[in-house]
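Visitor: Provide a 3D model corresponding to the input given below.
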Amino acid sequence: MGRNTRKRRTPLAAKVVAGAAALAVGGGGLVWANFHASAHEENPDHNRTRSAAAQVATIDCPDVGQELSDVPDRARGEVDGELATMDSQITEAYKRLATTRRAQAGDPRFVENTILGPLKDRRKAIIDRIQLEINRAGGRADGDLDRLAGCQGRPAEQPQNDGGQDDGQGQDGGQNQDDNGNGAAGPVADDFIDINDVEPNSRDSQNGLAADGDGGSTGTFTTDCGVNENNLFNSDNLIAAPGVDNGAHHVHDYVGNQDNDAFSSDEDLANADTSCQNQGDKSTYYWPVLRLQDGTEEFDANDLGGGAEGNVGRILKPAQAELKFVGNKQSDVVAMPKFLRIITGDAKSFTNGDANANSSWSCTGFEDRQVTDKYPLCPEGSQVVRTSNFQSCWDGENIDSANHRDHMAFVQEDGGCPNGFQAIPQLQVRLVYDIPTPAVENGSVRNPYAVDSFPEQLHKPITDHNDFINVMDEDLMNEVVDCINSGEDCR
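Guide: Modelled structure (predicted):
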């Protein structure tokens, strides 16, 4: 499996991160963030070492980008670049956290003094630049953004082997057999749940409600864009980090538009080929890949965004990718503007909290049981399902916003849009995967599957997300709207 995208020069800073990550490569493959690796080092107090290693599992930083609502258009490129640099800083700090366990065991202030303190200083410098860029462009920057500079260490529920008696290495000092190739970066056994243990109709997240219903506009429009047969992968994010190589720090599947990377302009998107059967749909649909952590070395095993940042194992393409637009329970829908950008879900939900989380996991045959913060264990003959119901209320003016969220809203409990927002066709993405069910026993998981993530997010299922840029031509968009408002089911 290869990468089908334009070749870009790797910035020097990115090469430094890659080189540092390569320090974690051993004979058994990539061992990223093995949090218990120090337990057999020359330290007689194994219990103390193990306890210290478990104290800080990841780094939790306030999301500066989510706090930015007033960024002038001409400053957004610079600000997005600064935010991407912040993400790289967190990745570097997380790598250092993961590879200094012996030092942490011997010094209770090591994490604060050597990792979090310097990180705060670097983040403050970027925040200062963001404020300056906003003000120079005629905006008014929040003068209190410095409060977001500091990060904290966060423990994670990492169960010890054999009730905590094992120190994470075999007698030969080899790789922890439970780390699945990336150490304690996850997932762990507690990230999985038997689908039979999920209560039917129990998902209580307001985010992601289906907009369609018995009233209003009841039609549908389905577009078939394949399952990434062209092997278009990259670790960019054109919406959140335009112009930044490896801006996502994890790999995306792409269907639809075939010229989608960090450097694609709207003109590039409009002139590109498309994998959609209807050639009027050049929209880009993308989501983080799922991987089976079975020891496979993928094409990106040593690359940023891939194995060099803890995203290891075999990339799993969906067996089905269903892309459907539906209506609104309360009203007709209006056409989406061309190049409208929508992000649903939050790639940083593990540390940001679940306010923007919008993942939905289930199994075929059990889709009345949905869960946001666990990966499902499906019975034999059943497949894993990922579903994203996008925001479908538009502010009527902007194709994007400074935090990439404020121009869009979810429907309210009654199915209608908030005041000042208009109903547009709701995109629903349903991805179905053939995945061997992982074995979960005695607090351990073997050959798990996991969504690609920012390294510090530990591959938690709640970080799943989905992205869309509308590049339908005017005739097709009008057809979509007409089908939905007239109650027809069209393709």
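Visitor: drop to CA atoms for contacts and neighbour counts, all remaining ones
Guide: Noted.
Visitor: what about the closest residue to Gln206 other than its chain neighbours, neighbour count?
Guide: In space, and not counting its chain neighbours, Gln206 is closest to Glu413: 7.5 Å by Cα to Cα, 6 or more residues apart in numbering. Counted with other Cα atoms under 10 Å, residues neighbouring Glu413 total 10.
Visitor: Show me the strands in the stretch 51-200 of the chain, by range?
Guide: If you assign secondary structure with DSSP state E, counting those that start in this stretch, the strands in the stretch 51-200 of the chain sit at 58-60, 152-154, 192-194.
Visitor: so Phe350 touches Pro455, yeah?
Guide: No. Phe350 is beyond contact range of Pro455, at 11.2 Å (criterion: Cα atoms under 8 Å).
Visitor: So the two - more neighbours on which side?
Guide: Of the pair Phe350 and Pro455, Pro455 is the one with more neighbours under other Cα under 10 Å, namely 27 against 19.
Visitor: what are the ranges of the helices in the stretch 1-150 of the chain?
Guide: Taking DSSP state H, counting those that start in this stretch as the test, the helices found in the stretch 1-150 of the chain are 12-21, 46-55, 73-98, 101-106, 110, 117-136.
Visitor: do you know which of these lies nearest Ala241?
Guide: helix 73-98 (5.5 Å; Cα to Cα).
Visitor: Hmm, Leu340 is touching Asp467, no?
Guide: No. With contacts counted by Cα under 8 Å, Leu340 stays clear of Asp467, the gap being 10.9 Å.
Visitor: Between these two, point out the one with more neighbours.
Guide: Taking Leu340 and Asp467 together and counting by other Cα under 10 Å, Asp467 has the greater number of neighbours (23 against 17).
Visitor: Spit out the contact partners of the closest residue to the more buried one other than its chain neighbours.
Guide: Distances taken as Cα to Cα, 6+ apart place Ile343 nearest to Asp467, at 4.6 Å, with adjacent residues excluded. Ile343 sits next to Ile239, Phe390, His404, Arg405, His465, Asn466, Asp467, Phe468 when contact means Cα atoms under 8 Å, 6 or more residues apart in numbering.
Visitor: Report the two of those residues separated the most.
Guide: By the measure Cα to Cα, these have their two most distant members at Ile239 and Phe390, which lie 15.1 Å apart.
Visitor: which of those two has more neighbours?
Guide: Residue environment comparison for Ile239 versus Phe390 gives the larger neighbour count to Phe390, 30 against 19, counting by other Cα under 10 Å.
Visitor: Contact partners for the residue most central in space within the chain?
Guide: Taking Cα atoms, centre = their mean as the criterion, Ala347 is the residue nearest the geometric centre of the chain, at 3.3 Å. Residues near Ala347 by Cα under 8 Å, 6+ apart: Ser453, Phe454, Thr463, Asp464, His465.
Visitor: please give me the structure for this one as well, since I'd like to look at both together:
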Amino acid sequence: MVRNKPVTAAVAAVAVLVLVAAAIVLSGTSSADRYVEELDQVAHEQEMPGFVVRCGTNSERHLNADNPVVSPGIPFGAHHTHEYVGNKSADARSTDESLAAAPTTCEKDDRSTYYWPVLRLTDGTGPDAHAEGGGVHGNTGEVLQPRSVEIRYEGNPVSAVLPMPRFLRLITGDPAAFSSGFGPNTRARWGCSDQPGRYTTRYPLCGNATTVRSYEFGSCWDGSNTDSASHRTHVVFPVAGGACPPKTFPIPKLRVVVGYDVPPGRPFAIDSFPEELRDPATDHAMFINVMPEAMMNELTGHLNGAR
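Guide: Prediction:
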């Protein structure tokens, strides 16, 4: 998704006003108002076998305003800054060949790319206040490094899974959720570490607990393509109960959970397209599979053997 709309001071000012208003609203709401219970989902998650890949928390600060899945070949094509773990070379210029040759922060030589918009404290300025993806596109503030990042693959509740094809590209969530009226691609899940299983599409107030962002990717593959024009139709989500729709095949379900230590009382927001006003519902994440085939086979065997 490439955006070429100019950013004006008026747009940036409106974004700040919206964030302030959101903070006021949230600070006056009760826990019951802010959160949505997903008890059935929690029970399902607890039953599913998993395979965790440790990739660190981006201590080397691999950040850029590129999007190698949605806008390959276009520097600053994201118009907001992304945080990466895994492949150390991922940027707008990445190709299958360059990703396969690059080093990684993940264990077992998993060279896959996992990335999502940065989270910032918004009551100050960061070093990119005058840079593309940062202040030029209305995204200001100090970027917070994640406290924790969990990369987890899960099986399918009704069927064995096939290995993911190498160089498979995925996106979850809708970076244009605000302007598109919060449609079916909106999948933002915010929560607090001290209230597991409770999620919201709004910014949560977690106090001294860890602020959590959770991303779940589609896991029903069309059997032939590693990408599609929308970056969505080649891999879709299961239907109720976990079965894959007709003419699709179950693959490992990728779940990424990112935790942050947000100082109590400090306002924060994710990066977004300027017109999305940093709305929390626009949260999204991307993935490129560059896992060694032997590791993918090990992962698939583990998930199928645990069924």
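Visitor: ok so, going back, could you grab the helix/strand/coil label for the residue nearest to Asp467 of the first structure?
Guide: At Ile343 of the first structure, secondary structure determined by DSSP: H, G, I helix; E, B strand; the rest coil is strand.
Visitor: Now check the second structure for the residue matching it.
Guide: When the structures are aligned by TM-score structural alignment, the residue of the second structure matched to Ile343 of the first structure is Ile171.
Visitor: ok, that match to Val149 of the second structure distance?
Guide: Taking Cα to Cα, to the nearest Å as the criterion, Ile171 of the second structure is separated from Val149 of the second structure by 18 Å.
Visitor: Same check on Ala131 of the second structure?
Guide: When Cα to Cα is applied, the distance between Ala131 of the second structure and Val149 of the second structure equals 27 Å.
Visitor: go on, Val16 of the second structure?
Guide: Val16 of the second structure sits at a distance of 28 Å from Val149 of the second structure (criterion: Cα to Cα).
Visitor: Likewise for Ser27 of the second structure?
Guide: Taking Cα to Cα as the measure, Ser27 of the second structure falls 27 Å from Val149 of the second structure.
Visitor: what does Asp271 of the second structure give?
Guide: Asp271 of the second structure sits 18 Å away from Val149 of the second structure, going by Cα to Cα.
Visitor: Tell me which of those two has more neighbours.
Guide: Neighbours were tallied for Asp271 of the second structure and for Val149 using other Cα under 10 Å; the higher tally belongs to Asp271 (33 against 21).
Visitor: What's that one aligned with over in the first structure?
Guide: Matched to the first structure by TM-score structural alignment, Asp271 of the second structure sits across from Asp452.
Visitor: hmm, back to that, with respect to burial, which of the strands of the stretch 51-200 of the first structure scores highest?
Guide: Ranked by average neighbour count under the criterion mean count of other Cα atoms under 10 Å, the strands of the stretch 51-200 of the first structure are headed by strand 58-60 at a mean of 23.
Visitor: in the second structure, what residues pair with it?
Guide: On the second structure, no counterpart of strand 58-60 of the first structure exists by TM-score structural alignment.
Visitor: Any chance you could list what contacts that strand?
Guide: Residues from elsewhere that reach strand 58-60 of the first structure (Cα under 8 Å, 6+ apart): 90, 93-94, 97, 151-156, 351-352, 456-458.
Visitor: Most widely separated two among these?
Guide: The span of those, defined through Cα to Cα, is set by Leu97 and Asn352 at 19.3 Å.
Visitor: Of those two, give the one with the bigger neighbour count.
Guide: Here Leu97 of the first structure and Asn352 are set side by side on neighbour count (other Cα under 10 Å), and the busier one is Leu97, at 25 against 18.
Visitor: measure the more buried one to Ala450 of the first structure for me?
Guide: As for Leu97 of the first structure, its distance to Ala450 of the first structure is 22 Å (criterion: Cα to Cα).
Visitor: Check Asp294 of the first structure too.
Guide: Asp294 of the first structure is 11 Å from Ala450 of the first structure, where distance means Cα to Cα.
Visitor: More neighbours: these two, which one.
Guide: When neighbours are counted by other Cα under 10 Å, Asp294 of the first structure and Ala450 differ, and Ala450 comes out ahead with 27 against 15.
Visitor: which residues touch Gly313 of the first structure?
Guide: When the contact criterion is Cα under 8 Å, 6+ apart, the partners of Gly313 of the first structure are Gly181, Arg291, Leu292, Gln293, Asp294, Gly295, Thr296, Glu297, Glu298.
Visitor: Are any of those residues buried, and if so which?
Guide: Applying a neighbour-count criterion of 16 or more other Cα atoms under 10 Å, the buried members of the contacts of Gly313 of the first structure are Gly181, Arg291, Leu292, Gln293, Gly295, Glu297, Glu298.
Visitor: Could you check which residue of the second structure pairs with the second one?
Guide: In this case it means Arg291 of the first structure. Using TM-score structural alignment as the criterion, the counterpart of Arg291 of the first structure in the second structure is Arg120.
Visitor: host element of its match?
Guide: Taking DSSP states H and E as the criterion, the element that holds Arg120 of the second structure is strand 119-121.
Visitor: Give me the mean distance between that strand and the first structure.
Guide: With mean Cα distance after the TM-score superposition for the first structure, strand 119-121 of the second structure departs from the first structure by a mean of 0.2 Å once superposed.
Visitor: Quick check: next helix or strand after that strand?
Guide: Next along the chain after strand 119-121 of the second structure, taking DSSP H and E as the criterion, comes strand 142-144.
Visitor: that older thread, can I assume the match of Asp271 of the second structure is in contact with Gln293?
Guide: No. Assessed by Cα under 8 Å, Asp452 of the first structure is found out of contact with Gln293, at 11.0 Å.
Visitor: Between the two, which contacts overlap?
Guide: Contact criterion Cα under 8 Å, 6+ apart; no residue bridges Asp452 of the first structure and Gln293 by contacting each.
Visitor: Wait, Ile195 of the first structure touches Trp361, no?
Guide: No. The pair Ile195 of the first structure / Trp361 is not scored as a contact, 9.4 Å apart, by Cα under 8 Å.
Visitor: tell me, what's touching these two both at once?
Guide: The contact sets of Ile195 of the first structure and Trp361 overlap at Pro376 (Cα under 8 Å, 6+ apart).
Visitor: can you give me the strands in the stretch 151-300 of the second structure?
Guide: Counting by DSSP E, counting those that start in this stretch, the stretch 151-300 of the second structure forms strands over residues 169-173, 190-192, 198-199, 211-216, 220-221, 235-236, 249-250, 253-260, 268-270, 284-288, given from the N-terminal end onward.
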